[in-house]
Every structure is written in structure tokens, then in C-alpha cells.
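Asks: give me a model of this one.
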Amino acid sequence: MSSGSQPTAEGLSGPRVTQFSIFLSNRVGALLDVVKVLNERNIHVLAISVQDSADTAIVRIVVSDPESVQQIFLEHAIPFSICDLVVVELKEGATELGRLLAALLAAECNIFGSYALITRPRGRPALALHVEDNECAVSVLRSQQFTILSQSDISR
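Replies: All right, here's what the predicted structure looks like:
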């Protein structure tokens, strides 16, 4: 192997944070059942978004240990999908939202979904973004002095 190291997955497309989209029946307690299964394994939900309909709900979560969650969901027959998010620290809080959105608009980077983290990494608010092009979003936001957080930044 050459003296240069291989690029990591994080180096190729920027910091990654995994989002799980869980498909649940729309019944009382369904979400609690999932959270209990995770908490029993000392895994915490760090961010959550719920979209429900008459029969089903799609719950999008970011967790403290995504590597373990996939296997847990398979063991418990919980249907899910995975995608990568861009998580942005808002050093000045909510007042930076307009600047963040303007930067993504200028780069024509579409936002498919967004939600705040329950936790406050480094004591500051953070926003999870599901965007059309993660590399573009990371590059543009970094050029505007936003801090992009990785899974290790937000996990305990």
C-alpha cells in the first residue's frame, strides 16, 4: 500500500449521519414499542419526524448507534429504509436558518425533508437535512462557515 491512506467513506462525501425511515401501523403505542426496543439496547433516538396517514406512519429517526439498529430492526421484523443526512450545527441558533436556506437555494440544492435534533451536540442546536445532493450541500454550507456534524459528533 502506498504511503497515502485510502479515502474513507466520510472523506468521499463529507460527514455522514444515518436516517432510518420506519414503516409502522398507525396504532396507539407502535412508536413507543420501537423506542423501548432501542432503549433496551442502550440506543437513543437523537432526532425524530413522524408523518402519519389513516393506516400507516413513516417515522424518520436518527439514533446514537446506527450500526446496531439495522440488525435490531431485522430481528424484530420492523420494516425500514436507510439514507444519509447532512446535519448542520446552527452556532447562532434559529437566526441562521435563513442564511442556511439561502446558501442551499443559491446552489440549487433541493431539500426533501428536515427536522431538528432532540439533543444539542456541543450545546448548540442542529438541523438534520435530507437533501438532493449531500456533497453539494456539504460543500456549499462549509463555504458559508457552517459546521457539518458527523455521526460521531452527535452520538454519545
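
Asks: switch to C-alpha atoms for all contacts and neighbour counts from now on
Replies: Fine.

Asks: what ranges do the strands span in the protein?
Replies: Using DSSP state E, the strands found in the chain span residues 17-25, 45-52, 56-63, 80-89, 111-116, 126-131, 147-149.

Asks: need these in CSV (columns: distance to Leu97 and mean neighbour count).
Replies: Rendered in CSV, the data for the strands of the chain read as follows (distance: least, CA to CA, whole Å; neighbours: other CA atoms under 10 Å):
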stretch, distance to Leu97, mean neighbour count
strand 17-25, 20, 20
strand 45-52, 18, 16
strand 56-63, 20, 20
strand 80-89, 10, 19
strand 111-116, 11, 14
strand 126-131, 9, 22
strand 147-149, 13, 20
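
Asks: and those strands as JSON lines, adding distance to Leu101?
Replies: Putting these into JSON lines (distance: least, CA to CA, whole Å) gives the following:
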{"stretch": "strand 17-25", "distance to Leu101": "20"}
{"stretch": "strand 45-52", "distance to Leu101": "20"}
{"stretch": "strand 56-63", "distance to Leu101": "21"}
{"stretch": "strand 80-89", "distance to Leu101": "11"}
{"stretch": "strand 111-116", "distance to Leu101": "9"}
{"stretch": "strand 126-131", "distance to Leu101": "11"}
{"stretch": "strand 147-149", "distance to Leu101": "15"}
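
Asks: could you also give me the structure for this next sequence, so I can compare it with the first?
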Amino acid sequence: MSSIGEGNAIDYQTARGRDYPAIRQFTVFLENRVGQLLEVVRRFEGTGLRIVALSINDAAECAFVRFVVSHPERAREILERAGLSIIETDLIGVELPDTSQPLLHVCTALLQAEVNIIQAYPLIPRPNQRAAVALMVDNIDLGIETLRAKNFRTLQESDLLGEEE
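Replies: Have a look, this model is predicted:
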């Protein structure tokens, strides 16, 4: 009988940090008023943080702004100090293959593993100019494992830092 953890792979659910094989998304709830998004974006001015992905879902009373930043720990501190209601979620960042239908290959791989895509949006181009998407899925560990097994390059937080960092 082996001891706990002996010979086992890293449990992604307990390993967190720049080498965690996922990226973090923040969802901020804003009043549906003119200028609210600008107020949030301005909070990152002069901090060295970059917004690398953005999605906005508008409703009658509020808007749900989802974004990924280059330094999530600092972003969380800034948003909490501002008193904003936030939710943190792990996403899979994946570079798209250089084919005529790159999303077809990503979706097919996840479907074969029965991993459901809940949300998807593009990541702003990175220094190597490869297109990439952020995916929220119903089973992140299986999704990452599946994409890596199919030779997709998944992104982690350190990939979002940019050349200058």
C-alpha cells in the first residue's frame, strides 16, 4: 500500500500560483449606469496591471463585467479596496491552432471528453501573436488534461505577464 500522495500527479485543485495551469477571471457587478466600466478600469491605471480579456453582459439593473488581468493577486486587492462585489473563477486559457477552423478542434476535443463550455471569449493578443481564448468549463481539471493530451498549449497566469515583466 502506498502513502497518500506518493507517486501521484499534482492535484490542480490545491496547487495555486503562477504555475497553476489555469487563469483567473474576475466578475464584477456594476450598476447599469454610464461611466461605471470606466471607473473600474481606471482603478488599474498606474498599477502595472493589464486587462488581457474583457466580457460584458448587460441586464436591466446591472452589468456583469468579466475580465482577466496580468496580475490577479494585485487586481483582487484593488477591487476589494474599492468595495466592489467580485467573484473569482478559474478558466482555461488555450492557444488556438493555426488551422482554418481552430475552434472546431478545441470544441471537438472537449466534447469527446464530455467537458461542457459555459463561457468563452478571446484573450487580447499576446506578444507571440497567437490567438487564444479563455474558456469556463464544467470540469476544469479534465478540460486542461484533455487539451494538453491533444497537444493544445494551455496558458497559465505567468503567460499573461507580457514581455516587459
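
Asks: give me the TM-score for this pair.
Replies: Here the TM-score for the pair of chains, by TM-score structural alignment, normalised by the length of the first structure, is 0.88; 151 aligned residues with a CA RMSD of 2.3 Å.

Asks: for the strands of the first structure, which one sits closest to Val37 of the first structure?
Replies: Comparing the strands of the first structure by their distance to Val37 of the first structure (CA to CA), the top pick is strand 45-52, with 11.2 Å.

Asks: the closest one maps to which residues in the second structure?
Replies: Applying TM-score structural alignment, one finds that strand 45-52 of the first structure aligns to the residue range 51-58 of the second structure.

Asks: average offset between the matching stretch and the first structure?
Replies: Its matched residues in the first structure lie on average 0.4 Å from stretch 51-58 of the second structure after superposition (mean CA distance after the TM-score superposition for the first structure).

Asks: what's the match for Gln101 of the second structure in the first structure?
Replies: In the first structure, Gln101 of the second structure lines up with Thr95, judged by TM-score structural alignment.

Asks: neighbours of its match, how many?
Replies: Around Thr95 of the first structure there are 10 other residues, counting by other CA atoms under 10 Å.

Asks: what's the spacing between it and Leu101 of the first structure?
Replies: Shown here: Thr95 of the first structure relative to Leu101 of the first structure, a distance of 11 Å by CA to CA, to the nearest Å.

Asks: so what's the residue lying closest to Arg66 of the second structure once chain neighbours are set aside up against?
Replies: Here the nearest residue to Arg66 of the second structure in space, its sequence neighbours aside, is Thr27; by CA to CA, 6 or more residues apart in numbering that works out to 4.3 Å. Residues near Thr27 of the second structure by CA atoms under 8 Å, 6 or more residues apart in numbering: Phe64, Val65, Arg66, Phe67, Ile86, Ile87, Glu88, Thr89.

Asks: now check Thr27 of the second structure against the first structure: what is it aligned to?
Replies: When the two structures are superposed using TM-score structural alignment, Thr27 of the second structure falls opposite Ser21 in the first structure.

Asks: perfect, I'm done here.
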